[in-house]
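Student: Predicted structure and sequence below. I'll ask about it afterward.
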Amino acid sequence: MTQFANQTAIVTGGAQGIGFAAAGRLAEGGAQVAIWDRDAALAEEAAAKIGGGAFACEVDVSSWESVEAAMAKTLEKTGRADILVNSAGVAGSNGPLAEYPVEEFRAITEINLLGTFHVNRAVVPTMKAQSYGRIVNIASVAGKEGNPNASAYSASKAGVIGLTKSLGKELADIDIAVNCVTPAAARTRIFDQMKQEHIDYMLSKIPRGRFLELNEAAAMIAWLCSPENSFTTASVFDLSGGRATY
């Protein structure tokens, strides 16, 4: 695999989970990967494991100033930004909307949706100057269908889908593809934020009868980031094991 040679890939939330799996797959294809994550120590470990010149940037995607600083560091180090995989996100706690903590709802939205806006906004000018780029935002099947007792997460991920469609259309006249994926649940540390009954509910909705494997997500993301994906943009790619109805 050499389709990402001489390219720089930014992966937010790349220290673990889907982000880490995608970062590894891109590095295998020759990309130099910038791991953007708020856990600096874990990001350094991830970069060391990935190799290929991978490096870590401590960043809080909910803060525009933090994202700006990470972008400046990345450009100073590599001079390019060819790929963005925006995987940073939180699930939050489960509970009915009428009882949901107001501040927690805000915090989840700031990371999942506003964070996606910040990172896309930071990367797009460089991609436009290069007349090339590939962006994959990680949404969720919850953004399509809505999970009960997960209103903040579902709403924020629905927003990621809408943002992706809007930006993809804005950039459709350039060789910049902007797409998102809608995974069903995968066994990552995000499960630690969920009640067992919610985990059981998610599994019960997946016709394949199992959770998503990280390498399966990474494979689809890698193709969306590749030069082969030269036509599709502003689209949503399903990773729900048959759950999604549209």
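Tutor: Yes, it's here. Numbering: from 1, shown residues only.
Student: Only C-alpha atoms from now on, for both contacts and neighbour counts.
Tutor: OK.
Student: Correct me if wrong: Ala23 contacts Lys49.
Tutor: No: Ala23 is beyond contact range of Lys49, at 10.4 Å (criterion: C-alpha atoms under 8 Å).
Student: who's more crowded, those two?
Tutor: Ala23 (32 against 12; other C-alpha atoms under 10 Å).
Student: if I pick the more buried one, what's in contact with it?
Tutor: Shown in contact with Ala23 (C-alpha atoms under 8 Å, 6 or more residues apart in numbering): Ala9, Val11, Gly14, Val33, Ile35, Ile50.
Student: Kindly report the same for Asn120.
Tutor: Leu84, Ile135.
Student: try it again with 10 Å
Tutor: Val67, Leu84, Val85, Asn86, Leu114, Ile135, Val136, Asn137, Leu163, Thr164, Leu167, Val178 (C-alpha atoms under 10 Å, 6 or more residues apart in numbering).
Student: this is the comparison structure:
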Amino acid sequence: MKCALITGGSRGIGKAICVQLAKDTDYHILINYNSNETAARQTLTEIEANGGTAEIIQFNVVDADQVKTKLDAWQEDNKDAIIEVIINNAGITKDNLFMWMTQNDWQNVINTSLDGFYNVTNHLIQKLLRNRYGRIINIASVSGVKGTAGQTNYSAAKGAIIGATKALAQEIAKRNITVNAVAPGFIRTDMTNELDEKELKKLIPANRFGEAEEVAHIVSFLASKKASYITGEVININGGIYS
């Protein structure tokens, strides 16, 4: 059984990726969630309604021991399964001007994106290397590419993810494993609900927010065999926001 693991897969962009991968590929989808089991189950139901197969797996990406324990237990129960695709999507925002940003809000945002990437990918990478095939896709952000005022913590976290993507891509390309980042701009999800869409879309040449499904399509392509010569790339999907 070949599997794709999506961290933070219960809502928003993560959910859209889970559903799209299930439609486009034969992968058994592992929907990771941290706290919202109801949302994770809804994602599972949607995948099954479309004829795909999936299961939910609960762990907090920030907690290295929990990541290891849960993934090892899953592997023990599914001895013939291999996770070929890792999509590091889990992330949080705690926006504030830097001068008022608390240590906690700095640390939590950095840890979720950056430690989350390390904990999950590092634990699974040996198997990808032995298998000589894999796809690692990191969900970055326009904030990590151009920086966003009021998001110094999030911009730092996502900028670091982009650097890690480029470095790791060079280390493992010989083993037929690609590592890419996708950097969405303003996408209509729970995370952007608080934003003033009417004002912000004036900054976007496409004059609208993107949809989670639009991000999911590019992720699905990068996860496929068709994308085998694309690695170390950052694909921006932002309606031309800083072109």
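Tutor: Nice, I can see it. As the structure is a prediction and not an experimental result, all values here were calculated from the model.
Student: TM-score for these two?
Tutor: Aligned and superposed, the two chains score 0.91 in TM-score terms (TM-score structural alignment, normalised by the length of structure 2); 236 aligned residues with a C-alpha RMSD of 1.7 Å.
Student: Could you give me the buried positions within the helix ranked longest in structure 2?
Tutor: Looking across structure 2 with DSSP state H, the single longest helix is helix 152-172. For helix 152-172 of structure 2, the buried set under the neighbour-count rule, 16 or more other C-alpha atoms under 10 Å, comprises 152-162, 164-166, 168-169, 172.
Student: Would you check that Ala173 of structure 2 makes contact with Tyr133?
Tutor: Yes: assessed by C-alpha atoms under 10 Å, Ala173 of structure 2 is found in contact with Tyr133 at 9.5 Å.
Student: Give the residues shared as contacts by these two.
Tutor: With C-alpha under 10 Å, 6+ apart, Ala173 of structure 2 and Tyr133 have common neighbours Ser228.
Student: returning to what we had before: and in structure 2, which of the contacts of Ala23 of structure 1 remain?
Tutor: Using both residues aligned by TM-score structural alignment, their matches' C-alpha atoms under 8 Å, structure 2 keeps these contacts from the contacts of Ala23 of structure 1: Val11, Gly14, Val33, Ile35, Ile50.
Student: Look up the closest residue to the last one, ignoring the ones flanking it.
Tutor: Read it as Ile50 of structure 1. Gly24 (5.6 Å; C-alpha to C-alpha, 6 or more residues apart in numbering).
Student: give me every residue that touches the one you found.
Tutor: 14, 18, 31, 33, 46-47, 49-52, 54, 215, 218, 222.
Student: Just the ones in strands from those residues, please.
Tutor: Using DSSP state E, the members of the contacts of Gly24 of structure 1 that fall in strands are Val33.
Student: Now do Gln125 of structure 2 against Val179 of structure 2, distance only.
Tutor: Quick fix: residue 125 of structure 2 reads Ile, not Gln. According to C-alpha to C-alpha, to the nearest Å, Ile125 of structure 2 stands 12 Å off from Val179 of structure 2.
Student: got a list of contacts for the host helix or strand of Gln107 of structure 2?
Tutor: Assigned by DSSP states H and E, Gln107 of structure 2 falls within helix 103-110. Helix 103-110 of structure 2 has contacts (C-alpha under 10 Å, 6+ apart) with 62, 91-96, 98, 114-116, 151-158, 160-161.
Student: mind listing the strands in structure 1 by residue range?
Tutor: 8-12, 32-37, 55-58, 83-86, 133-138, 176-183, 235-239.
Student: so how far is Tyr154 of structure 2 from the residue of structure 2 most remote from its centre?
Tutor: Farthest-out residue of structure 2 from its mean C-alpha position, per C-alpha atoms, centre = their mean: Met99, at 28.8 Å. Noted for Met99 of structure 2: a distance of 15 Å to Tyr154 of structure 2, by C-alpha to C-alpha.
Student: Nice, that's everything, thank you.
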